[in-house]
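Participant: sequence and predicted structure, then a few things I'm wondering about:
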Amino acid sequence: MKRRSGRRSCAPADYRERTYRQRVGCAGLVSFRVVCQETDLLVQADRLLESETREHVLGCRGHIEGYINCFPDFATTLVMWAEQPAAPKIITNMIAAGRAAGVGPMAAVAGAVAECVGRELLKHSRQVVVENGGDIFLKTERPVVAGLFAGNSPLNMKIGLRLPGTNDGIGLCTSSGTVGHSLSTGTADAVCVVSRSCALADAAATAIGNRIRTSRDIQPAIAFAKRIAGVRGVVVIADGQLAAWGQVELVPLKGKKG
């Protein structure tokens, strides 16, 4: 996320075809896209909520950019950040997620924004799916299937993660060392984490993915995932192999998802 330029704008971000989008489809919901600077969301809700979504994105960005203006190292550190109880909620969520996973707070930014916006939209819609760079917050009333995007892996979009009714909302976040622009020191094609906290799912996916460079690292990385409080499940795709742990139900994908 860039430093604030003195005014807020919603100019389109540089757009690259996001082939992982529509990994989650919910029948009956309306889909729309909202872009504000680098933030590019695909939202599904009961009705069009573009103006509400844009307002909440700007609020999230304002809190994050304002905090970075005060503490520039927050934007670049790769280590845990000290707790800041008086900071805005999205900042405390990012800090807590990074500390739980042992990474810097910006590892949680996409998931934190998705959840922050999603929970605000739940004031206007009974069901919401917010996708932010492959990180998803969702609150649905019936089970959905999320396709696992893994770039050039032979398992790409061949396996889905079936999610039951999501109660008050969950996070489903993916990190990759071979796809996308997010920082990862590993080479996994996909590390997908499920957690009630979308910020934690995002940070944990990064932390787990950082540990995988060969197929021999998969099981130790999953053992590490088990020790992260709040992680409900994880799926790893690397070197053509797949491994999973926790509250995850894998299903073969056949045609349209959702």
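Facilitator: On my side now, so go ahead.
Participant: from here on, just use CA atoms for contacts and neighbour counts.
Facilitator: Fine.
Participant: count of residues packed around the closest residue to residue 230 other than its chain neighbours?
Facilitator: Leaving aside its sequence neighbours, residue 230 sits nearest to residue 195 (Cα to Cα, 6 or more residues apart in numbering; 6.1 Å). By other Cα atoms under 10 Å, 23 other residues sit near residue 195.
Participant: report the contact partners of residue 195.
Facilitator: 170, 171, 172, 201, 230, 231, 232, 233 (Cα atoms under 8 Å, 6 or more residues apart in numbering).
Participant: same question for residue 156.
Facilitator: 148, 149, 150.
Participant: now the residue nearest to the last one when sequence neighbours are not counted, what's its secondary structure?
Facilitator: Just to be clear, that refers to residue 150. Distance criterion Cα to Cα, 6+ apart; nearest residue to residue 150, sequence neighbours excluded, is residue 156 at 4.5 Å. When classified by DSSP: H, G, I helix; E, B strand; the rest coil, residue 156 comes out as coil.
Participant: one more structure, for comparison:
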Amino acid sequence: MDFTERIYRQQHRQADLVHFQLAVQETDLDIGVRKDRFSAQLVKWVEETIQACRRPLEDYVQRDPGFLNALIPYSVLPDAPLMVQTMAEAGRLAGVGPMAAVAGAVAEWVGKAIAKRSKDVIVENGGDIFLRTSCIRKVGIFAGNSPLSNRVALEIRPDQTPLGICTSSGKVGHSLSFGLADAVVVLSPSVALADAVATACGNLVQTMDDLERALEFASEIKGITGVLIINDDRLAVRGNVKLTPMTS
């Protein structure tokens, strides 16, 4: 984990939760659960849950390798597992390849499983978050070298969750982006959809003049509840997004 990633992960961690990290091959999760639910047994079970989540996806890619590299919407086999179908549908709605939704889909799958054991849960996977909460929470926004980075946070209410909060950047991280935005943050009850739309929305931002077009694109997709874009010193927002100052 590099320095940038460590800094980024501080933005969603909550003082009242226990956070721990688990990595299974390419899947590297930061997970927060209620303190009274945390145990070594829970960590072991979550690791097994991640493995169970990945297995059908890995098996499917062996049968249909085109799925892995598609950069545009991709038709999957009729007997594709549910996660693969979810990713493909998210990609179709966003106009991108299904792998643009993989981090969000995994975060959601694992998060929903943990939510059966912890009333409050946060699962972060490469900047894509599944959140369920019983209290108001702040999720900070890391936007690289933008002067707005670490200055503002999303305020999330319990009645908005379970919620996906997914971030794409053309300047930070290793995920593929064809845009130049410092941060595109998309909110949706479907974490896979938020992930795919964040990628698609980010691809549209080449200059400051593209912010309005990107906002409109994302907000017109059914299931998207909010979108925020940071590009240099400008911030654009639309939908059900409440911003609050980020405090240390």
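Facilitator: Thanks, I have the structure now. What you are looking at is a predicted structure, and each value in this text was computed from that prediction instead of being measured.
Participant: the residue nearest to residue 230 of the first structure matches what in the second structure?
Facilitator: Under the alignment by TM-score structural alignment, residue 195 of the first structure pairs with residue 188 in the second structure.
Participant: mind checking the SS state of residue 225 of the first structure?
Facilitator: helix.
Participant: one more: residue 181 of the second structure?
Facilitator: coil.
Participant: ok, residue 29 of the first structure to residue 141 of the first structure distance?
Facilitator: Note on residue 29 of the first structure: its distance to residue 141 of the first structure, by Cα to Cα, to the nearest Å, is 11 Å.
Participant: actually residue 186 of the first structure, not the one I typed
Facilitator: 35 Å.
Participant: who has more neighbours, these two?
Facilitator: Comparing residue 186 of the first structure with residue 141 by other Cα under 10 Å, the one with more neighbours is residue 186, at 21 against 16.
Participant: how many other residues sit next to the nearest residue to residue 234 of the first structure once chain neighbours are set aside?
Facilitator: Take residue 234 of the first structure and drop its neighbours on the chain: the residue closest to it by Cα to Cα, 6+ apart is residue 193, 4.5 Å away. Residue 193 of the first structure has 31 neighbouring residues, counting by other Cα under 10 Å.
Participant: what helix or strand is residue 193 of the first structure on?
Facilitator: strand 190-195 (DSSP states H and E).
Participant: what about that strand, how far off from the second structure?
Facilitator: For strand 190-195 of the first structure, the mean deviation from the second structure after alignment is 0.2 Å (mean Cα distance after the TM-score superposition for the first structure).
Participant: list the contacts for residue 20 of the first structure?
Facilitator: Here residue 20 of the first structure is in contact with 134, 149 (Cα under 8 Å, 6+ apart).
Participant: how about it, what's its match in the second structure?
Facilitator: Per TM-score structural alignment, residue 20 of the first structure is aligned with residue 8.
Participant: from residue 94 of the second structure, how far off is its match?
Facilitator: 25 Å.
Participant: what element comes up after the helix ranked longest in the second structure heading to the C-terminus?
Facilitator: Taking DSSP state H as the criterion, the second structure has its longest helix at helix 40-63. Proceeding N to C from helix 40-63 of the second structure, the next assigned helix or strand is helix 66-69, under DSSP H and E.
Participant: and that following helix, which stretch of the first structure?
Facilitator: Using TM-score structural alignment, helix 66-69 of the second structure pairs with 73-76 in the first structure.
Participant: from residue 49 of the second structure, how far out is residue 157 of the second structure?
Facilitator: 27 Å.
Participant: can you report how many residues neighbour residue 24 of the second structure?
Facilitator: Residue 24 of the second structure: 12 neighbours (other Cα under 10 Å).
Participant: to which residue of the first structure is it aligned?
Facilitator: That one, residue 24 of the second structure, aligns with residue 36 by TM-score structural alignment.
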